[in-house]
Each structure stands twice: as structure tokens, then as C-alpha cells.
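In: quick one, fold the following:
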Amino acid sequence: MKPTLLKHGALAAVVASFFSFSATAHSSEEAQVELVGKIKGTQITGVTVSNKGRVFVSAPNWRDGVPFSVGLVSDNGDFTAYPNAETNACVAQSKVRKDCFLAVQSVVAHNEKLYVLDTRNPKFQGVIDAPRVFVVDLATNKVESALILSEEAYHPDSYINDLRLDEKMNRIYMTDSAHAGLVVYNLEDDSSYRVLDNHETTTAEVDALSIQGKPFKMTVQSDGLALDTLNDTLYFHALSGYSLYAINTADINKASNDVLAKKVRKVATTGAPDGMIYHQGNVYLADLEKQEVQYLTPSLDLRTLVKGEVVNWADTFSIYNGSLYYTNSKIQDAGSDVSNMTFEVYKTALPAR
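Out: Got it, this is the predicted structure:
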């Protein structure tokens, strides 16, 4: 089914379909938010901020007419294709080229490099080329390499969704939101593989969500990912579910589900989130059904950081200079035509420690 033939709201369903302890909930005074940038007619999902404060976003290839895959947000809120228009040309034409972004879902800035996760699955028609991570040197603004997943790391219907860099283990961890599982890329030898493939800890727990009373009937598998580099812990969560899981990074090895599942622990019951991030003891995650940005403290208190009209499917988080940045991807409202919709990047101060 081509997105151009879908009625409003139907594409959102297609988009979503490919994509221990209970926490104690506490409410808090709503944080003040600041608009970083907004763009009309281009749905953005990912956001990341570099060490030097440069703000990057990603726009998925979910419909015709997407002007860029990766954008740089200027200080005055304008969006321009990054690193240049040529590297972003494939998204509009769905052309398969080795040097061109095709279907980017997320971006992560790390040590002055930008890691661009390309699903190679445009419009959810299936993987037409191996998913990969483009590495852009932020000093030269040039693509320096592409980390290509091996055939054992993805399925034909995979939609590789999020990633985290682990310097200690020299690996990249990724989620697959269409075909449940986690993906590991070993930077030492460029090998890659899957773990917890179709396992209950990476699989959606419910068939539908209720976004402020509006039904969202499709399911999304493993999606959110957060890495605690101090305690060497990887957190992961299905979007269509309420269980936050964790595993020690040293235990993430190429092994059967039965073996690896013994190393996984349930941390908390939370709302259904999209993106996640870890920072100074807290796991930040959204509650899509309540339309809030929340954080889970080390004592398993689930607190609200931001709520209200400034939260509309908080999709991806990044942290820079004491602030949490997030995108509003508005997936539950976006259909085949988003030309009249506006999508925002906001930032808000982190809670006092």
C-alpha cells in the first residue's frame, strides 16, 4: 500500500506497525519549555545535540515529498539538510545509493561524530538494502564511513529504530521496532548480530494504546533504548508496552534467547514510551498515552517533567548543557499528508539533583 493512497490517520497506523518492580508515580510542577525550532510539512522524529551545541534532527521516509533525512537546526530555528543536499537526495526519490541517506529514523551525536541510523526501509515496503549507520565527521561535515549490518542482524521486515554508543565495549546497540529484537554492532571487527529476537522482553505487550482517549491500534515492538555508562547497563522498552527492562552490557553476547533472557531483569512498570535516554541516575521516557515527558529515579519514583500542549508524542530525547531536548512527532495524528502540520523541537531544564 502506497502512503499517497492512505486516508488521514491510516498512515499513522502503518507507521506504528513498523516501528519485578512497579514504579511509584509522582506528579510535579510542569517544567518551563523553550521552543528550539519548528518546521511545517516535514515530520521529524529524532533529535540530538553535539558537544558544541549543534542541534540535528531526522525526518523518516514515510511518505512522498520528504525534503531531507537529516537536518541541522540553526540558532534562529531554520532547518537545512545536513551535511548537504546531495547526501539527502535519495529520500525524496527513494533511490538506493551507497553514499546517500535513504530512510533515516534516528541520529545520535557522540564525540563530535554524528551517527545516522538508516533503516533502508522506505515507506515500510521492506528492507531493500542492508540497514546501516552512516558516520559523519562534525569537524569536516563529511560522511567518513558506513557501518553496514550483516544479514544475521536484520530481517526483511526490520525497522531498525534507535541506537546507543558504548565506548567501553566498543559496540553500538540498536532496537528493531518492526521485528522485535536488539541488534549489536561490534566496532572492533565490524561484525553484527541480533539478540532477544522475538523474545517477550522485546515484543509488544498490547495491541493498542489510547493517546489521550484516542485509540492507536497498531503495535510497535522494541523501540526505546538508554545506556548507563557509569553502571554499564542497557535499558530497553517496547513502545506498545509498559515494561522497562535492563541488562548489563557485559552480558550482551551472541547467545540463545534462553541463555540471554536469564541476564535480563525487569526494572519498572511505566507508561508506553517512544524514545528514552539515561542521565545522572534517571531514565527519561515519555508516557505517550498521557502525553507527558517523565523520568524514573534510582528509587523507582516515576516523576513528570513536562506535560500539556507542548507534549504531543514526545519521540526522541537528547541532553545538552543541563537541558533535555525532545521532538514532537505527532504520529497518532499524522496521515499521508502532513503539509499543514507543524512539528517542533523543544528543550526544558533537567530536574534539580
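In: CA atoms for contacts and neighbours, from now on please.
Out: OK.
In: please, which helix or strand holds Leu163?
Out: When secondary structure is defined by DSSP states H and E, Leu163 falls within strand 160-166.
In: elements contacting that strand?
Out: On a contact count with 3 or more Cα pairs under 8 Å, 6 or more residues apart in numbering; DSSP states H and E, strand 160-166 meets strand 104-110, strand 113-118, strand 171-176, strand 222-228.
In: can you list contacts of the helix or strand just after the last one?
Out: Read that as strand 222-228. Downstream of strand 222-228, the first helix or strand assigned by DSSP H and E is strand 233-238. Residues from elsewhere that reach strand 233-238 (Cα atoms under 8 Å, 6 or more residues apart in numbering): 177, 201-205, 220-228, 243-249, 272-273.
In: hmm, try it at 7 Å
Out: With contact meaning Cα atoms under 7 Å, 6 or more residues apart in numbering, strand 233-238 is reached by 202-204, 220-228, 243-249.
In: what of stretch 308-320?
Out: So stretch 308-320 is contacted by 45-49, 274-277, 286, 288, 291-293, 324-331 (Cα under 7 Å, 6+ apart).
In: sequence B follows; please return its structure for comparison with A:
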Amino acid sequence: MTFDRYAAAHVAVAAVVAVIALLSAALPGVAHAQTNGQTNGQTVAHDEGASLPEERSIGHIEPVHEFYGAMPSGVAKAPNGRLFVNYPRWGDDVPFTVGEIVDGRVVPYPNAQINRPDPMHPAATLLSVQNVVADYRNRLWILDTAAPKFAPPVQGGAKLIAVDLATNKVVKTIVFKPKVLLPQSYIDDVRFDFRYGKEGVAYLSDSSPAGPGGIIVVDLASGDAWRTLEAHPATQGDPAFVPVVEGIEMTEDGPNGTPQPVHFAADGLALSADGNILYFSPLSSRHLYSVATRFLRDRDADDGEVEASVRDLGEKGASDGLASDANGAVYAGDYERNSIRKMLPDGTWVTIAHDPRILWPDALSIGTDGYLYFTANQLNRQAQFNHGRDLRKKPYTLFRIKINAQPLELKPQALSE
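Out: Sure thing, here's the model as predicted:
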């Protein structure tokens, strides 16, 4: 080959290389086409700069507060706009178990002194609060399990306290007696109907992981309380239920090191718009149940009569907290699917929020501002569910989502007119 012919060939090759380079720049992924698989016999190119399809979010949740200390559980939005949270003493360093969010900070409520557990005065101090609920009279009800780290409740310490938000003073304390609170009881949620008796009634759930769960009914005027639906299958949860959260089966290490299902009984509670139905859901279940409240309020009702009024309303997803609005809709967290769901009055369930940030939605509270508030506290990432490794990542978050509905307020008839 002469020098001229060699030079011409070299120029031609260089031109081809330049064209390929231009095509590669103009059509990203062409240069990798031979290594990215085939579909229907044709080579498929992947644009390394493009994002692949992702799971989509539903609804618009707004962060309200971030927690960089202890893990929260309950939330209460009062009619006067004040916002409260609580921190159960499950193992974190909890300087105070009830707090109010003020100017972006959480401060002890109603004061620091009552938040210091005193074994000598268990009825007068807060030991481990599981939930807080605000009522239409701007009172904050505090549910104290008196069971730090799920230990047996401290004798004389498990109680329901009402604080007047106008004075920030405790105005009522109901201490639960041993016949109501069993050695393995863990009281979890509370809902109120103020239309009955002198001061109304409260319904509480016993979600005990070790003993018989059930529903507790309290006469708020006298403090008298009684258990119902104890050991009923609907309040105990599904023994075969194994939750799958973030793609992982949620289990605990058994005595011999083998995984065993997490089991908790009746947990979330909500009332129907007319107060005639109490909805409840075991933590270890995907089903929603209901029971007629007229049988619950009648402490002399035959057990068979109460049990006959229980209804299995089908699957709603696995939830922790429940809430209901004035229109009759029921809301539930879905901790397996990072979601908040809503049951319409006709029984249909819809998802109103789905977001990867909803990491274990716990308690729910509806404010008069038309928002549903809920905590996302990563409960499933605790060490006890991950072979001793604490996988929680701060911050924990308080979210809200607009629902354009008002909270359910079951007032005495004279106040409702």
C-alpha cells in the first residue's frame, strides 16, 4: 500500500470513529446497546442518565414537627389549636412523657414535675403515657399505662387524667383497679362519649401482648370501670398474623433464638358518628371489627349478648391508630403499606396518603382545622424486632394531611342543640 492510499484509509477510519462518537453523544445509551439485553429479538438500550419508574405517592402529607430525641407515639390537636404529643417509656431516654409543641420545641406538659415518675406517688405522677386525646371542652386526656418497657403495670399507677387547657391544671384522675387492669394489661387507646351518665363514658383498649386483651368501659363521673369482650377472638388478634413491614417479616427472637410472630391484642379505637358503634382493631390483624356500644355500657349485659353484636367488617390493612370524623368516616394507618386509609360511610376503603416517609403511622388525631395529624415513629425498626439492632433513623416525624372534615364530638344533648 502506498503512503497516499494508507493515509486515505486512515482518514476514512478516523471519520467513522468521529461519526460514532457524535451518535453516542446525541443518542445516549447507543454505545452500550450490545450489553443491555434484548426484547422481542431487538437490542434495548438503557439511558444511564434517566430515572427508572418508581412507586408513586398518593396524597400530600406535610411535616409538622421533627423529633430528634425520644420516640413519640400519640398526638392530640385541641380545638383551641394547641398541639400535644407523648413519649411512652419503652426504652428510650424519656425526660418527660407528655409534651406540648410550642414555637417549634416540645416542652413538658402540664409541667415538668408531674412528668417525673415517683414510685411513692404513682397516681400523682406520669409513669409511661401511651396516648393523649383532646375533647371538645379543651381538656387533654392522658392515658398512663404505668407499664414502662411493657412490664406489669405499677400498682396504683395506671390511670386516666384530664387536664384543663385553660388553667393547665389536672381536674380529674381515674386510677384503674386491679380487677380492671390485669397483671399483663397494656392499655393503649381511648375514645369518649360525653352523652351518657353525669360526665360521659370512655372506651379503652387493652392490647396486652401477654394476657387477654379486651375493651374497658369507664364511667367518668364515678371512675367505676369494667372489662368486656375479654379473650374474645376479635379482641385478641390473629395468632397466625405475621406483618411484613418495609419488605421484612416483623418478628421477635423467641427463647431459643427462632423468630416468632409479634402479637398484640385490641389496639386502635374509633366511634361511629352517632356513637352507637365502637370500631376496634387488634394490632396483630388486618381486620376491622365493630361492637354495639349499648351492650358495652351495660355492665350487667350478658356476655353472649355483647359477643353477638360483634361484627367482622373485613380487611382494612394492618393498623395501629384509628380515628373518626363528624361525617362518619373512619381513618386508619396502614403500617405495612406506608399509608393512611379512609373508610367511607358505605364501608368502602380508599387510600388518602401513601408515602415512603410514613414509617409506621401510629396515633391519629383530627383537628378543627380540617387536618388529620399522625406520628410516624419507625416502631418496626426497634431493636426487639431486629435481633437486637436499633435500626431507627432520626428524626421521627409528625405529619398532617388535609381531610376537610371536623373531629367527632359526642356532646351532651343540651350542648349539641
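In: just tell me what Val267 of the first structure corresponds to in the second structure.
Out: Matched by TM-score structural alignment, Val267 of the first structure corresponds to Leu313 in the second structure.
In: how much does the helix or strand containing its match stray from the first structure?
Out: Following DSSP H and E, one finds Leu313 of the second structure within strand 311-315. Here the mean offset of strand 311-315 of the second structure against the first structure after fitting is 2.1 Å, by mean Cα distance after the TM-score superposition for the first structure.
In: helix or strand right after that strand?
Out: Per DSSP H and E, the first helix or strand lying C-terminal to strand 311-315 of the second structure is strand 322-324.
In: ok, back up a step: and the contacts of stretch 308-320 of the first structure, which of them are in strands?
Out: Judged by DSSP state E, strands contain the following of the contacts of stretch 308-320 of the first structure: 46-49, 276-277, 286, 292-293, 324-328.
In: out of those residues, what pair is the most spread apart?
Out: For those, the farthest-apart pair by Cα to Cα is Val49 and Glu292; their separation is 21.2 Å.
In: let me see the ranges of the strands in the stretch 1-150 of the second structure.
Out: 38-39, 42-43, 62-67, 75-77, 83-86, 98-102, 105-108, 129-134, 139-144 (DSSP state E, counting those that start in this stretch).
In: what helix or strand is the spatially most central residue of the second structure located in?
Out: Centrality entry for the second structure: nearest residue to the mean C-alpha point is Asp362, 1.5 Å, by Cα atoms, centre = their mean. Per DSSP H and E, Asp362 of the second structure falls inside strand 361-366.
In: average offset between that strand and the first structure?
Out: Compared with the first structure after the fit, strand 361-366 of the second structure shows a mean deviation of 0.5 Å (mean Cα distance after the TM-score superposition for the first structure).
In: just give me the match in the second structure for Phe236 of the first structure.
Out: Match for Phe236 of the first structure (TM-score structural alignment): Phe280.
In: also Ala153 of the first structure?
Out: Checking TM-score structural alignment: Ala153 of the first structure goes with Val180.
In: now do the helix or strand containing Lys342 of the second structure: distance to the chain's middle.
Out: Lys342 of the second structure is part of strand 339-343, with elements assigned from DSSP H and E. A distance of 11 Å separates the centroid of the chain from that of strand 339-343 of the second structure, by Cα atoms, centre = their mean, to the nearest Å.
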